[in-house]
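Enquirer: Quick check, what structure comes out for this input:
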Amino acid sequence: MKKLSIFFIKSFVGPFLATFFISMFMLIMQFLWKYIDDLMGKGLEISIIIELLFYVSASLLPLALPLAILLSSLIVMGNLGESNELTALKSSGLSIYKILKPLTAVVIFIAIGTFYFSNYIIPIANYKWHSIIYDIQEKKMTSFLKPGAYTQEIDGFSIKIKEKDGNSFTDIIIHDRRNSAELKTIRADAGELYQSDNGEFLYFKLFNGDVIEELKNAPSFQGSKKNSKSIFPGRKTDFKTATYKLDMSGFKLQRSKEEMFKDDYEMLNVFQIDETVDSLRKNFDELSKMLRKNTLTKHPYFQAKNYLAGKEPTNNKYQNVHSTKELIEKSNEEKNQHKKKTVKQTPAPKKVDSSKLIFPVFKFSEMSDEKRKGTFNHMNIQLENNIKTLNGQLDIIKNRHRQLRKFEIEFHRKFALSFSIIILFFVGAPLGAIVKKGGFGAPVVIAALLFMVYFVLITIGDGMADGGIIPPSLGMWGPNIILTPIALLLLKSAANDKSFVAFPNIFKRFKRKKDTND
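Expert: Below you'll find the model as predicted:
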């Protein structure tokens, strides 16, 4: 049995390595197709491209391994079945379970190694290739200016240069179109280009130029003169050295930057993700309490109730808070001040004679039409403001929930992808023993279809979990849950030398029983 185990492992290693590199090549091509616009025409060195592909390959390994395991197990067992070696092994008293035992040990070892690799190595690889892509996209800043042609890559500006040498250029013309009521043109003989540290602004350091500003529409101070429409006020300013700042919020580079670094959960291991999730849940609970308290203190009913309880009725300490960040900062200040104070006995609520309190009550029937209309307008405005506030709070809560779900999805993804290697092996190996077709013909087609089903399932599960339709755990483990009974059924069919698709035989037996009864 030891020699047979070595024989099975040797038979498995060759197809596994071949299919692994083929799978990795396909995934890398998919990556290059996605980022082809950022990589082409940049004059990148070969070493940078090799480094990028190295880190990308490491991050794609958990996706390439399941496909490689599926395809190699199909090929190995298909070759054994096609050459009748599998039949000879079964006739000698070996069951399919004993035949697959050495390969199962190898696959389990690969699955465990994949988990540790995805937990400790892939976060570093993700950070590295994200950084390289961002650096390449930063280089795009100097490449969007094409000599002799206007470029409109930055929203609201048209820029033209005559010649360019690195970050230096000559004869630049900048048309500022952000204000539709005026025409603004900046000309300079030479200049330099650089970016702010935070990446939000682009600076042109210009030399020997002028700024021309002209209104598009003539103002009405010309009176009734016939030629007043042809007079457009303007001004011209000369400069020796000037720095012109452009907002890059509409530049494509800014969008790419957000996409690169917003998914920081990809750069953490399971222990860091678990710690982050606990911290996010605590912060979310505190934020929910503050938002609830902020909403209640603005309501007249609770203001009057607090007044009767001896509290200030209308002094809303959160009334000047306009954002969640300010709300959290104000709450933290109150907590720090509360800790510094000495412990005092809570004063008893002051007794208030409710009969002496004046709560104005108005009846619409006793109001004039003008006051009634004004009251309705005030109520509508107040209601709209309350609705906007509540919608803003709901958006904050939804964003926090989604952020929390992303971390939970990544946590379960690391386990689910590693476990899928074992599941797909028990799908591919029995199926290869059943179809008894080796080589790269039928097994490749079958493996591609099965992996497509698996990929569709995990994509749907990821999307539904990200949207909050199903829990993150079910979204990531759902494909494995669906494929597990299929793997068990295939394994049982291979052990009993029966075809997995036995529906025609069932229909024939049912038809025979029906004819016999007739």
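Enquirer: drop to CA atoms for contacts and neighbour counts, all remaining ones
Expert: Will do.
Enquirer: Any buried residues in stretch 179-192, and which?
Expert: Within stretch 179-192, the residues that count as buried by 16 or more other CA atoms under 10 Å are 182-192.
Enquirer: need those residues in CSV with secondary structure and distance to E286, can you?
Expert: Listed next are the buried residues of stretch 179-192 as CSV, based on DSSP: H, G, I helix; E, B strand; the rest coil; distance: CA to CA, whole Å:
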residue, secondary structure, distance to E286
E182, strand, 49
L183, strand, 50
K184, strand, 49
T185, strand, 51
I186, strand, 51
R187, strand, 54
A188, strand, 54
D189, strand, 57
A190, strand, 55
G191, strand, 51
E192, strand, 49
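Enquirer: One more, please, to line up against the first structure:
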Amino acid sequence: MKILDRYILTSFVKTFFSVFAILFFIFVLQGIWVFIGDLAGKDLDFITIFKFLFFYSPKMIPMVLPLSVLLASIMTFGDFSENYEFAAMKSSGISLQRAMRSLIIFIFILSGLSFWFINNVAPKSEFKFVNMRRDIIHTKPAMAISAGQFNSLGALNIKVEEKYGEKDEQLRNVTMHVINQQNSQNKTVIKAKTGKIETNENSPILKLHLFDGNYYEDVTTRRSSSNEPFIKSDFKHYIMSIDVSEFDKSEEELQEISNTANMMNISQLAYTIDSLDNNLKNEIKIQADADKENTRLFLSNTPKEPEITYKTIRLDSLLKQKKYAQKISLYSNAVAVAENIKFNITNNKNAVNEKEKHINRHWVALYEKFVIAFSCLLMFFIGAPLGAIIRKGGLGLPMVFAVLIFITYHFINTFGKKLAQENGITPFFGAWLSTLILLPMAITFTYKATRDRGINSIDNLLYPLTNYLKTKFKKKQNNIENV
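Expert: Got it, this is the predicted structure:
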């Protein structure tokens, strides 16, 4: 490797890893904010929290890696152009293509590594992350009760003034309202000076022990009076069992997340897609056969005389021969049959659409592994020539351009994937939509930079617009002078 190639590669790699580390840390902090509800107040040790974030961090690679390549490219080539190093290279007969040669090889290697990581490491990490999150939520059912506020557990509202003890299992000043589910009225109040939570890690049942308390219950009477009777009793030890799994909606969310295609590699996705396609074709065939069978049965149940010669006649002429009650019955039966057919067709159509969306999600996940790898190349060929054009290094202007370009890329990518998953466009086009839109930008910037058009200033990019505005302004000024 020549000295120039080593110098360019070293400058880019240092900038790239610095930017990657900073952005990766920022995105992981954003993940902590998203899942703060799962982590806070769970009495988790440092190792458990570290493993949680460690399994979550690979999800950030598709976001951080392209942005890091883009920003590092703009900063590196912006520094070269700002310090007139490109001018020195050009005077020595070294073109921009020659200066980018070592970095192109590095980006290809980086794209291959990112593809391997997304295909092999990220799915396993996603699987462990989802299961670990489920364990954190459900091995601590006592956390369903928080101190200092009312906690809604179905028909119960519980407030605890303080939780203390080694595992926050001891309670002080417990107030409990029991809601009547028939009329949604609160007529039972339980108060206790102290309490204790008893749980089992393998069970969602929370056993609540209350000590030294009172039990109040209003009695409903037929007479309306300002003085309503009530029942009051004292207790030394009162035990309640609460199934907190009935009130925890996160399990349904986790089951939905765990069934996504993000936990599969390419071979598993291909096998799953093939199986889903075959199941969908078989279901469509079964539904078509069922519709034919229902039509045949409906026609076979229609009364007809085999000796009658059939003619084409109007329905009104047949109904004239029936009595009013018989007409009502015929119309009612026809409406019922039509509604039944419509209901079956709608349900079958919705079921097929859901299966198609499920297949589309797998196709998008498969294409996304290639898109992430190609996005590194795309961002490099946008950032490197753009940095040479704007002639600015550092974190100022390059950061502005990088954020604008990446936000555009990420928005189009998210929009395309959602549209493809909802069967609006094909999964291939939805997954590659952002790449197809930004690819002309990469080609344009690379062409201008390699042709020395705008390599010293961004004014050449704006020259057609400024020239058009100057021409319009001059024409308007001449017209005013002539008047």
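Enquirer: that older thread, would you format the buried residues of stretch 179-192 of structure 1 as JSON lines with distance to A58 of structure 1 included?
Expert: Output for the buried residues of stretch 179-192 of structure 1, formatted as JSON lines (distance: CA to CA, whole Å):
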{"residue": "E182", "distance to A58 of structure 1": "53"}
{"residue": "L183", "distance to A58 of structure 1": "52"}
{"residue": "K184", "distance to A58 of structure 1": "50"}
{"residue": "T185", "distance to A58 of structure 1": "49"}
{"residue": "I186", "distance to A58 of structure 1": "48"}
{"residue": "R187", "distance to A58 of structure 1": "49"}
{"residue": "A188", "distance to A58 of structure 1": "48"}
{"residue": "D189", "distance to A58 of structure 1": "48"}
{"residue": "A190", "distance to A58 of structure 1": "45"}
{"residue": "G191", "distance to A58 of structure 1": "42"}
{"residue": "E192", "distance to A58 of structure 1": "39"}
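Enquirer: Pick the one among the residues you listed closest to P102 of structure 1.
Expert: The nearest member of these to P102 of structure 1, counting by CA to CA, is E192 at 65.6 Å.
Enquirer: Where do the helices of the stretch 351-500 of structure 1 begin and end?
Expert: 369-435, 442-466, 472-495 (DSSP state H, counting those that start in this stretch).
Enquirer: Roughly how far does S114 of structure 2 sit from V121 of structure 2?
Expert: S114 of structure 2 sits 10 Å away from V121 of structure 2 when distances are taken as CA to CA, to the nearest Å.
Enquirer: Neighbour count: these two, which is higher?
Expert: With neighbours defined as other CA atoms under 10 Å, S114 of structure 2 and V121 compare such that S114 has more, 22 against 15.
Enquirer: Am I right that that one sits in a strand?
Expert: No: S114 of structure 2 is assigned helix when assessed by DSSP: H, G, I helix; E, B strand; the rest coil, not a strand.
Enquirer: you'd agree it is up against A373?
Expert: Yes: with contact defined as CA atoms under 8 Å, S114 of structure 2 reaches A373; the gap is 5.8 Å.
Enquirer: coming back round to it: make CSV out of the helices of the stretch 351-500 of structure 1 and add distance to N126 of structure 1 and mean neighbour count.
Expert: Supplementary listing: these in CSV, determined by distance: least, CA to CA, whole Å; neighbours: other CA atoms under 10 Å:
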stretch, distance to N126 of structure 1, mean neighbour count
helix 369-435, 13, 18
helix 442-466, 19, 18
helix 472-495, 20, 20
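Enquirer: And those: which comes nearest K34 of structure 1?
Expert: Each of the helices of the stretch 351-500 of structure 1 was scored for nearness to K34 of structure 1 using CA to CA, and the closest is helix 442-466 (17.4 Å).
Enquirer: who does the closest one touch, helix- and strand-wise?
Expert: Under the contact criterion of 3 or more CA pairs under 8 Å, 6 or more residues apart in numbering; DSSP states H and E, the helices and strands touching helix 442-466 of structure 1 comprise helix 46-82, helix 369-435, helix 472-495.
Enquirer: Please consider this matter closed, and thank you.
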